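Participant: Predicted coordinates and the sequence they were generated for:
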Amino acid sequence: MKYILATLGLLALLPVVASAAERPNVLVILADDLGYSDIGCYGGEIETPNLDALAKNGLRFTQFYNTARCWPTRGALLTGYYAQQIRRDNLPGIPSGGRGKRPQWARLLPDMLKPLGYRSYHSGKWHVDGLPLQCGFDHSYYVQDQGRFFNPKVHYEDDQKLPPVEPGGDYYATNAIADHAVRTLKEHAEKHGETPFFHYLAFTAPHFPLHGLPEDIAKYRNQYRAGWEKVRDARWQRIQEMGLVDGVLSAVEPDVGPPYHFPKALEILGPGEVNRPLPWETLTAAQQEFQATKMAIHAAMIDRVDRDIGRVLAQLRAMGALDNTLILFLSDNGGSAEIMVRDDGHDPTAAPGSAATYLCLGPGWSTTSNTPFRRHKTWVHEGGISTPLIAHWPAGISAKGELRQDVGHVIDIVPTILDIAGGAPLKTWNDQPVPPAPGKSLVPAFAKDDSVKRDALWWSHEGNRALRVGNWKLVSARDDDWELYDLHGDRTEQHNLAAQHPDKVDDMRRKWEQLEDEFRQLATRDLPQSSLLPRKELILPGKSFFVADRPAFIFYPPREKRRKPQPWILYAPTLPGLPDRHEKWMHEQFLAAGVAVAGIDIGESFGSPRGQKLYNALYRELTTKQGFAQKPCLLGRSRGGLMITSWAAAHPEKVAGIAGIYPVLDLTAYPGVDKAAGAYRLTAEQLQNRLAKHNPIENVEALARAGVPAFFIHGDSDKVVPLETNSAEFVRRYKAAGAESLAQLVIADGQGHNYWDGFFHCQELIDFAIKQATAATEK
């Protein structure tokens, strides 16, 4: 059977493919957290002779993109869809993200290649739902434990779990991944020599922790003592000489640090660590040594990847397959500014880069890694999403050492491979239609520069958003305004044109939102309606989003009054319709004072551990990812009192103050033990017996001991939430704990559980909440 090739560009290169034996092999090599300029042929000083040789005898794409993060990139690369379309990155209100499950129709590339006679192999990192052989691969070595380069505890061969690697041996993940690739290719040559193969070689390097072989680290020991500015300048000089990027070197953003804040990690790592790209000359000698050593390890890891790629290439030569193998090399996201300590922790006395250490590249060297672009992994500015792409295929690419300006994305990998294999995307799976994929074949670009045309490219990751249409790029970091760049001449995003072209911003914003809606429709097509959650409608400017698949919101102060860290009030209850119009004036006063208000819908959880976990998720989201202060002031109305007080009593160190409007503090008064028991996943009798642990009013002494100020306003005629057993009892318990001066109670004469304006225009409550929220940011 003859397969007619889809593009004229490829017809010029290859005859019609007539048999499986004539089809090209494919080797896709994916690095992890490798920056745009980290390899020699893209301007780097790290020795990568094997990759440089592939570029010299093939093509380098200058404008190729990933998704800014590992698992979305892998899902997109292996399916041909945006990760959001297949639930492998977050879309609001649906079960999606790093643990999302693909729709059944979202098959991986091996399922598309199998009918064409291909065998498929995987070596290395996975980070896709399912296991490799379950997803169509014929052999796999899967390193799930990426936190231990020398002794992983979790790894698989052919979907079967292997014993943990004992510490102290000669195992090193990069070598082991390449060993499997070489071994698999040898077996292929011996047993399936007439069959084409697809090999997905996914290194875990140079992702943190920075673990390198001692001999490799020694090679770069003195390479980086001059500092990140000089290394970055030298890279930029080479990039210009190579003609890779036009424009100017992006300015260093000294206030942009890691995307997530782990203050304990900085304590563990010691005084040598810095979490901002500060001028090198301002660092202490100890900091310079610490930072130079980290970059030496990063370089060593990349050097080792290149050496092991050389071993794989040698095997292809030995089996006579190199000329007819399309090799694609790229990275899953930009260099990482993250700083954390995980897995086996960090021993500061151990040799840097050894198994007992846990180091991360950090923003100083990540800025260098992503030269010449702005920002880092997780952001969708150019530094977070730009990747090298080397294409090498002697039998199919006649160009040698040329550049390609074609704009591409990892969604293009599947259609490109299907194109050269003589296949086509799946139309159905299990008798169900498979929707069209958005990618474009890059095969025309193999023959001619600037020959791949497309309407738009779209990005979204953790609130960072972007759209590229032609040379126009609309981009926004989380919670920031949209920026607009003309990438023709300003690829490094230095000249924001949003103010000069407001109509263009509006047009592209609408296009971004339209695509998000389309992706949402596709991602939810096979999901029951009951699994979806509605967005929250807001009464004031802010944003509605989802945390742990629950609706959440933030009301933002005017931009000129925002701060870092941002003071905030955690409000409850965030149920459908709340906060409502009665509270609008009160929240406006908070915003006018520069204090944000946030909340999450935890349902009727009545202070249960389940609800507390959701508050933990919101707290982590705001404090580690969005720059909010570590101590909010809590504000609960009615049943919201149960919610915030139970969380506060469990985490008094995270609370700046606690306020309430006729708050429920005693769950025996409302909703009653019988009704609350289900939320605690206990019987009524069990909950009754455990009230000392679970009833918020029984635990307020923890707040008193921690010195948490409190303010309540409560009506003396409240029949739903009686004053005496709730707010008044709280104050009595504070007095008994010796903290009477910290608790204030305003009694509203003759008022019950109602919408009396005095509850929501209480200036004393407003002043208290503002004072506590802002004081927490000034200590």
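Facilitator: Thanks, I have it.
Participant: Could you use CA atoms for every contact and neighbour count after this?
Facilitator: Will do.
Participant: How is residue 29 assigned, secondary-structure-wise?
Facilitator: With DSSP: H, G, I helix; E, B strand; the rest coil as the basis, residue 29 sits in strand.
Participant: tell me the contacts of residue 74?
Facilitator: 126, 127, 128, 332 (Cα atoms under 8 Å, 6 or more residues apart in numbering).
Participant: Might one say that the second one is in contact with residue 73?
Facilitator: What that stands for is residue 127. No. Taking contacts as Cα atoms under 8 Å, residue 127 lies outside contact range of residue 73: 9.6 Å.
Participant: out of the contacts of residue 74, who's nearest residue 195?
Facilitator: residue 126 (24.4 Å; Cα to Cα).
Participant: most neighbours, which of the contacts of residue 74?
Facilitator: residue 332 (30 neighbours; other Cα atoms under 10 Å).
Participant: For it, give its distance to residue 41.
Facilitator: In this view, residue 332 and residue 41 are 18 Å apart by Cα to Cα, to the nearest Å.
Participant: In addition, the following structure is provided for comparison:
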Amino acid sequence: MKWIAALLLLCPLLNAAESKPNIVFIIADDLGWADVAFHGGNAPTPHLDQLAREGLELTHHYVAPVCSPTRTGLMTGRCWSRFGVTTPQSTRALRWDTVTLPRALKSVGYDTCITGKWHLGSKPEWGPNHFGFDHSYGSLGGGVGPYDHHYKKGSLTETWHRNEKLLTETGHVTDLITKEACEWLAARKDAPFFLYVPFTAVHLPVKEPAEWLAKVPVGITGDVPRHYAACVMHLDAAVGQIVATLEKNGKRDKTLLIFTSDNGGSTAENNGQTYPADDYPEGALPGNNKPLRDQKGSVYEGGTRVACIASWPGTLKAGKHDAPVQIIDWMPTFCALAGFKPQQNLKWDGINLWPQLAEGAAPPTRTLYTVAPGFKSRSLRCDPWKLVVHGADEKVKFELYDILADPNETNDLAAQQPDQLATMKERLNVMAKADRDAVAND
């Protein structure tokens, strides 16, 4: 028996695969590639820096250009365009019978919780509790005012809820989301858990407490830039609180934690949308995606390539993973770790990343498909090439980039590489065939 114990001690990856890890998935809202200090950001992010330094950074992690599509991809393991979801969406995004990530994990014994922004159906009857979450709290709709917790003016302004019941609470949105997450974690017993924490930071409108504004480096000037930096720092501290709660409860070394963003950073007007008035500072957001091209809403790298960290002490080695991956990969990965085996073909577009991330397996050749709002732009990455498509029908425009040699997309090679362009067009047509095959019209 001694040799068996010794073998197990030498095989932490085997132990991890045979047990059911806890999973914490934290996603920021509109956080730009270079908004974090470990990518050169001007606001200090010590907790995220530590996660990046001690964990595994996924340097080519892709999401959708905007929020609801990214969340659809995470919840289903499929491209968001399969559900016809390409824009921020208040109507129900998913079919009632969709096997979502929390439903899958719940079926193999997981406790499931979301605390934060849902944005896949803004009425309580379309909320997270109907799609596999035992406990839900936060915004049913999109980003909300940080103090009044209201969504945009209209019939869905009231959106703050707990388990389908709308409620009114006081406090800053980042603090409320974090408090609920930590209290839920503190109550966990022996069952494995999946905690999904979709923060509203740093989505507009930003307005931070005086205590956080006082911590902003003096070199950051201007009203909105200072509030934005404070928002980034506040978010970083919230992540630190969640990690500290896992450590206090003895769950940290049993937990796979992922941190990422739902799309690239934004430069929209902070007080320029139809949120109820709450004395928001005026000016453009300073979302920073440099050196990547463009921003939120775009299929260029600045809209879809975001910071991502995978952290599991004792199991994942520190370092960088440079192969292209996408938000749709997390459901197959988590399900494999949890031991969930689908009873039917779930038509996943994503793949199980674990052999790459933990076991050093060579990344497979992949084609990553991205659809922008309204299908007005699309992209396809199949290394070394990236195809960018704008428009449709007779007004369509194709661009082709060597994304490995030209990651900032400065040199369009479509005219010089007609054969490669034709091949990428064919791949695009194949990927697009499944679009809208699961639209929520039931």
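Facilitator: Arrived safely, thanks for sending. Since the model is a prediction, treat every value here as computed from it, not as a measurement.
Participant: and the two most separated of the contacts of residue 74 of structure 1?
Facilitator: The widest separation within the contacts of residue 74 of structure 1 (Cα to Cα) is 13.0 Å, between 128 and 332.
Participant: show me where the stretch 101-250 of structure 2 has strands.
Facilitator: Applying DSSP state E, counting those that start in this stretch to the stretch 101-250 of structure 2 gives strands spanning 111-117, 135-139, 160-162, 165-166, 193-198.
Participant: Relative to residue 7 of structure 2, which of these is closest?
Facilitator: strand 193-198 (27.5 Å).
Participant: so that closest one corresponds to what in structure 1?
Facilitator: Mapping strand 193-198 of structure 2 onto structure 1 (TM-score structural alignment) gives residues 197-202.
Participant: Superposed on structure 2, what's the mean shift for that stretch?
Facilitator: On superposition with structure 2, the mean distance recorded for stretch 197-202 of structure 1 (mean Cα distance after the TM-score superposition for structure 1) is 0.4 Å.
Participant: How far away from the center of its chain is that stretch?
Facilitator: 25 Å (Cα atoms, centre = their mean, to the nearest Å).
Participant: Check stretch 355-362 of structure 2 too.
Facilitator: 22 Å.
Participant: Please identify the buried residues of it?
Facilitator: Within stretch 355-362 of structure 2, the residues that count as buried by 16 or more other Cα atoms under 10 Å are residue 357.
Participant: List of residues touching it?
Facilitator: 13, 56, 315, 316, 317, 321, 363.
Participant: May I see the PyMOL selection of the buried members of those?
Facilitator: Applying 16+ other Cα under 10 Å to the contacts of stretch 355-362 of structure 2 leaves a buried subset, and the PyMOL line that selects it is:
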select buried, resi 56+315+316+317+321
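Participant: Hmm, residue 99 and residue 331 of structure 2 touching each other?
Facilitator: No. Using Cα under 8 Å, residue 331 of structure 2 is not in contact with residue 99, being 10.5 Å away.
Participant: what's the single longest helix in structure 2?
Facilitator: For structure 2, the longest helix by residue count, based on DSSP state H, is helix 223-248.
Participant: mind checking how far residue 119 of structure 1 is from residue 41 of structure 1?
Facilitator: 31 Å.
Participant: Who has more neighbours out of these two?
Facilitator: Ranked by neighbour count (other Cα under 10 Å), residue 119 of structure 1 and residue 41 place residue 41 first, with 26 against 22.
Participant: what residue of structure 2 matches up with that one?
Facilitator: So, by TM-score structural alignment, residue 41 of structure 1 is matched to residue 38.
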